[in-house]
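1. what's the 3D shape of this:
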Amino acid sequence: MAEAHPDLSKAQKRWILVATVLGSSLTFIDGSALGVALPAIQRDLGAGPAAAQWISNAYLLTLGALVLIGGAAGDRFGRRRVFLIGVVLFALSSIACGLAPTAQLLIAGRAAQGIGAALLTPGALALIGATFPQDERGAAFGAWAGAGALFGMVGPLVGGWLSDHADWRFIFWINLPLAVLTVVVALKAVPESRDESATGLDWPGAVLAIGGLGALIWGLTAAPDLGWTHPGVIGGLIGGVVLLAGFLWAEAKGPHPMMPLGLFRSSVFSGINLLTLLLYFALSGAMFFLPFELIRVHGWSATGAGSAMLPFAAVMGLFSGAAGRLADRFGAKLSLSVGPVLAGTGLILLALMPPDAGYVAGPLAGMTVMAVGMTLAVGPLTAAVMGAVREGHTGVASGVNNAVARIAGLLAVALLGVLLSAVFVSGLGSGVDAPDARAQLGAVMAGEGRVPDGAVAAFHRAFQWVMLACAVCAGLAGVIGLLTAPARIQEHGVQKAV
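-> This is a model prediction of the structure:
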């Protein structure tokens, strides 16, 4: 963690915190609002199921692959500079997204947004670390996280309302005044800082990570349309595996690895990152597919679907502090085993929603239980990851865990999309060939014209299978937490009881 500036006044620190919150709000609002708007985007741009997945995955791909190198770039070239570059890039790519006439151009814009987010997100956290001394960082990070929870509550409602009453493109236009305000505040209030000992960046690792993940996800996403035996699908899957193997080789041999493999010698670090992968896989899958279920099967408006996300953001925002104190008192193992299991229980409740369920009998119970489980797990998860490594490696450890969470979302949308398509096609019966079935799936998800009742029922069954798969992953995460989470949290190389 960076040394704090010793000569900053309280007012200066507050303005620096404001700048980081404003910059991070670009990603908080955009990400949460877009999920509810995806059905409308798919309809307006004539996008099929695979394109709808890529609108989400293009962003997660570049963000997950580059977030580690983004943090290292800030240390070397200046944290304020890299943060501002990320903000400006995010704003410019938001303009491209707002103007995109086709799904393909929107996907390209979303990929550029991911690059901007990979620069500004670690940049915001690094600026907080460089501004506030050790005894003030907890409150500063808490304020930053609380603002994220607030924007998380507002985002789905904004996205839903704009989809229903205006134009989903305004989701991207909102970013522009926020970005301008961020740049003005940062230039006036934020001093530059860097790590004078920082060395080179892991560009080979970044290229291999993007190439490997991109090829693998492309193969998984294209397979339902082209077939698993299509040369392009086979090539994508094999090429992705080969490139990811090359990434691991580069991290083992490179002089400046962005993901030092030595960290994984710790069973706690490895176990908690596997827990993160499974838990965020479950969460991301649920959040991606739930709006389609509520809007296309239950007949809700996009605004109504956005309101279904409120319990999750409210519980996370209001009770994260209490969950942290609970883990301090009873230990991380309890929170990291019970929390994921509770999240899985909430996912089962979402799977059991009947198509005619109202708000209370529908998403309220499932989202609330899932939110309680995630709230119990998230804080102790971060603390356990950072406590599993030596002092001086906590920033890298936290960054790796953040990247794992992003990649989990990327994998969730692709793999669960395969499951959704397979169950949907099977539900239509043998009388419908695969291309027609995929066309009907696209029509259901986009809400295009009249679709057969059987297709809507098949989508509901497919959604149930997706939620159950998410629940299984969350339950497995709880088992891993029970087996690997520490009973003691290690800080700065010293074991302390909890």
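2. okay, CA-based contacts and neighbour counts for the rest of this
-> Will do.
3. if I look at the nearest residue to Leu342 once chain neighbours are set aside, how far off is Pro340?
-> Closest residue in space to Leu342, ignoring its immediate chain neighbours: Gly373 at 4.6 Å, by CA to CA, 6 or more residues apart in numbering. In this view, Gly373 and Pro340 are 6 Å apart by CA to CA, to the nearest Å.
4. another one to check against the first:
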Amino acid sequence: MTSTAITVPDAVRTVPLILTACLTAAVIPLSIAGPAVVVPSIKQALGGSTAELTWLINAYILTYGSATLAAGSLADTYGRKRTWLVGMLLFALVTMAIPFMPSVLWIDLLRLTQGLAAAAAFAGAMAALTQEFDGHARTRAFSLIGTTFGAGAAFGPFLAGLLTDKLGWQWVFLLPALLAVLAVFLVARYARETRDPLASGLDWPGAISFTAGLALLIFGVVLAPGKGWGHVTVLASLASAVALLCAFVLIELRRERPMLDLSLFANARFVGVQVLAVAPAYAYIVLLVILPARFIGVEGESALSAGRMMIALSGPLLIVPFIAGQLARWINVGTLSALGLLIAAMGLAWLGQSLSSETVGRYLAMAVIGIGIGLPWGVMDGLAVSVVPKERAGMAAGIFNAVRLAGDGIALATVGAMLSARMLSGLRTAAADGRSGGAQDGDLVAASNWLAMSDMGQALAHLPTAGKALLLEVYEAALLWQLQMLAAAAAATAVVIFLLMGRAGSR
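-> Model (predicted):
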């Protein structure tokens, strides 16, 4: 490891460095959870089709998820501070430009660039921080990162609602941009430059094949709910993704110094970390989109009120990840993570039964989910970089975040597709029973797509003779079924994590 001269004493430098990494970690979930709340406000201001509005969320996830492995390798090769600094600066500039765009399509395009910048910033930050700490000190530092990431998720919806209500939806982007500007100055002042001394340059064939393959995979899955899984564009995207990812494997097997060391997949702990990366997508992240949309579009709450209600779900992530980091000193991290996922599964099942009642029970269920997911959240970032040699921390952070963000994108698209299909099935059953007022199948399809986005007004516009009561009945039944599926997925993942990592000695 090489480093530049440091003008600030280490004891003074490390605390601001952790705070800067926390600031970086905070703006990334703000850029996922915040826009999910303000989609209705953006639609009212700029219009936009269903697809364009959906890509307000998915565009960021697509590029962030697909570029993180390449960003991590870039950090190891060309410098962790440099990658962090450039990524944060680009993130600030792009995010600041978003509110001034004339259409949703332009915002979608900038969100793609914003995701690339976030990938570079976060991969650089995690790799840089890994060089500063070892052992339990590293676990504690990364638990603070997890807590901050949780804080961004916890207050993202509420803050987005508050900013929209008081200042306008534009500030949901302007505030993270200003925080990113602050982070740029702090990185320049306190971070030191390090890189992998054995790096011989970026593995460009590997980087291009993996990034393009994963991007096409996410793109195909995201596109499928609207166009159908048999659509030529979806099939072409998925087939191209498989071909590129297979090419990536062949490329890496032939490289003396691969971007991703595939031999690591023989290590149960490494595999367990990647499985753990996906778990929050189904147990938590999808709820950051589904629930605010429901509160606003179905229950008629304001963006501010919806954000306030979401604190019940995300609030525990302010505290639990830090507690998990402390517990990891005595409890095996695999066991701790599996326990958390089982708790989250119970909360999801409870939420399915209590969501429509609008009583305190649903908020308690949301809190149980937050507590459960907070346990693995507090240890998984540190765990991700502890399963490889310190010099390759960028690679470890990159593959972990690639899997995590790809999981988020695929989970959001899959859940959207499942909800839409379930709602369409319910509407077709109602139509067969003569309850839809003679609606055509095309109207049923359009209504199911809007219902999956919790937009009751647009769904009623396509089925005016069906009535709100029928649409609500179909919507509630589909959402209950979906939450039960998510609970089952969380419980199954808990078992897999315990089998892979829940052994003594794998702390």
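5. residues contacting the residue nearest to Leu342 of structure 1?
-> Neighbouring residues of Gly373 of structure 1 by CA atoms under 8 Å, 6 or more residues apart in numbering: 338-343.
6. what's the closest non-adjacent residue to Ala21 of structure 2?
-> Distance criterion CA to CA, 6+ apart; nearest residue to Ala21 of structure 2, sequence neighbours excluded, is Ala125 at 5.9 Å.
7. quick one: map that neighbour onto structure 1.
-> Using TM-score structural alignment, the equivalent of Ala125 of structure 2 in structure 1 is Ala124.
8. assumed its match was part of a helix.
-> Yes - counting by DSSP: H, G, I helix; E, B strand; the rest coil, Ala124 of structure 1 is part of a helix.
9. that one reaches Ser24, doesn't it?
-> Yes - the criterion here is CA atoms under 8 Å, and Ala124 of structure 1 meets it with Ser24 at 7.0 Å.
10. test my guess that Leu336 of structure 2 contacts Trp377.
-> No - Leu336 of structure 2 lies out of contact with Trp377 (CA under 8 Å); the separation is 10.4 Å.
11. who's in contact with Ser66 of structure 2?
-> 210-212, 214-215, 402, 405-406.
12. now render these as JSON lines, adding distance to Thr164 of structure 2, neighbour count and secondary structure.
-> Formatted as JSON lines, the contacts of Ser66 of structure 2 follow (distance: CA to CA, whole Å; neighbours: other CA atoms under 10 Å; DSSP: H, G, I helix; E, B strand; the rest coil):
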{"residue": "Phe210", "distance to Thr164 of structure 2": "38", "neighbour count": "26", "secondary structure": "helix"}
{"residue": "Thr211", "distance to Thr164 of structure 2": "34", "neighbour count": "25", "secondary structure": "helix"}
{"residue": "Ala212", "distance to Thr164 of structure 2": "35", "neighbour count": "20", "secondary structure": "helix"}
{"residue": "Leu214", "distance to Thr164 of structure 2": "33", "neighbour count": "26", "secondary structure": "helix"}
{"residue": "Ala215", "distance to Thr164 of structure 2": "31", "neighbour count": "22", "secondary structure": "helix"}
{"residue": "Ala402", "distance to Thr164 of structure 2": "31", "neighbour count": "32", "secondary structure": "helix"}
{"residue": "Leu405", "distance to Thr164 of structure 2": "26", "neighbour count": "26", "secondary structure": "helix"}
{"residue": "Ala406", "distance to Thr164 of structure 2": "29", "neighbour count": "27", "secondary structure": "helix"}
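13. what is the nearest of those to Phe322 of structure 2?
-> Among these, Leu405 lies closest to Phe322 of structure 2 (CA to CA), at 22.1 Å.
14. now do the contacts for that closest one.
-> Taking CA under 8 Å, 6+ apart as the contact definition, Leu405 of structure 2 lies against 61-62, 64-66.
15. please apply the same query to Leu26 of structure 1.
-> Contacts of Leu26 of structure 1 (CA under 8 Å, 6+ apart): 90, 175, 178-179.
16. can you tell me how far the residue nearest the centre of structure 1 sits from Val400 of structure 1?
-> With distances taken as CA atoms, centre = their mean, the residue of structure 1 nearest its centroid is Arg406 (4.6 Å). Distance, Arg406 of structure 1 to Val400 of structure 1, using CA to CA: 10 Å.
17. just say helix, strand or coil for Gln495 of structure 1.
-> Per three-state DSSP, Gln495 of structure 1 ends up strand.
18. touching, it and Arg390? I think so.
-> No - at 11.4 Å, Gln495 of structure 1 and Arg390 do not qualify as touching, with contact defined as CA under 8 Å.
19. give me the more crowded residue out of the two.
-> Arg390 (15 against 11; other CA atoms under 10 Å).
20. returning to that earlier point: neighbour count winner among Leu336 and Trp377 of structure 2?
-> Taking other CA under 10 Å, Leu336 of structure 2 and Trp377 do not tie; Trp377 has more neighbours (31 against 23).
21. pull out the buried positions in the strand or helix carrying that one.
-> Here Trp377 of structure 2 sits within helix 360-386, counting by DSSP states H and E. Residues 362-386 are the ones in helix 360-386 of structure 2 that count as buried (16 or more other CA atoms under 10 Å).
22. and what of stretch 344-355 of structure 2?
-> Neighbour counts over stretch 344-355 of structure 2 (16+ other CA under 10 Å) mark 344-355 as buried.
23. related to what we said a few turns ago, let me see the contact set for the residue nearest to Ala21 of structure 2.
-> By CA under 8 Å, 6+ apart, the contact set of Ala125 of structure 2 is 21, 24, 80-81, 84.
24. tell me how far stretch 60-67 of structure 1 lies from the chain's centre.
-> Centroid separation for stretch 60-67 of structure 1 versus its chain: 10 Å, with CA atoms, centre = their mean, to the nearest Å.
25. just stretch 362-373 of structure 1 next, same as before
-> Per CA atoms, centre = their mean, the displacement of stretch 362-373 of structure 1 from the mean C-alpha position of its chain is 19 Å.
26. now stretch 395-402 of structure 1
-> Centroid displacement of stretch 395-402 of structure 1 relative to its chain, using CA atoms, centre = their mean, is 14 Å.
27. what's the average distance of it to structure 2?
-> Compared with structure 2 after the fit, stretch 395-402 of structure 1 shows a mean deviation of 3.4 Å (mean CA distance after the TM-score superposition for structure 1).
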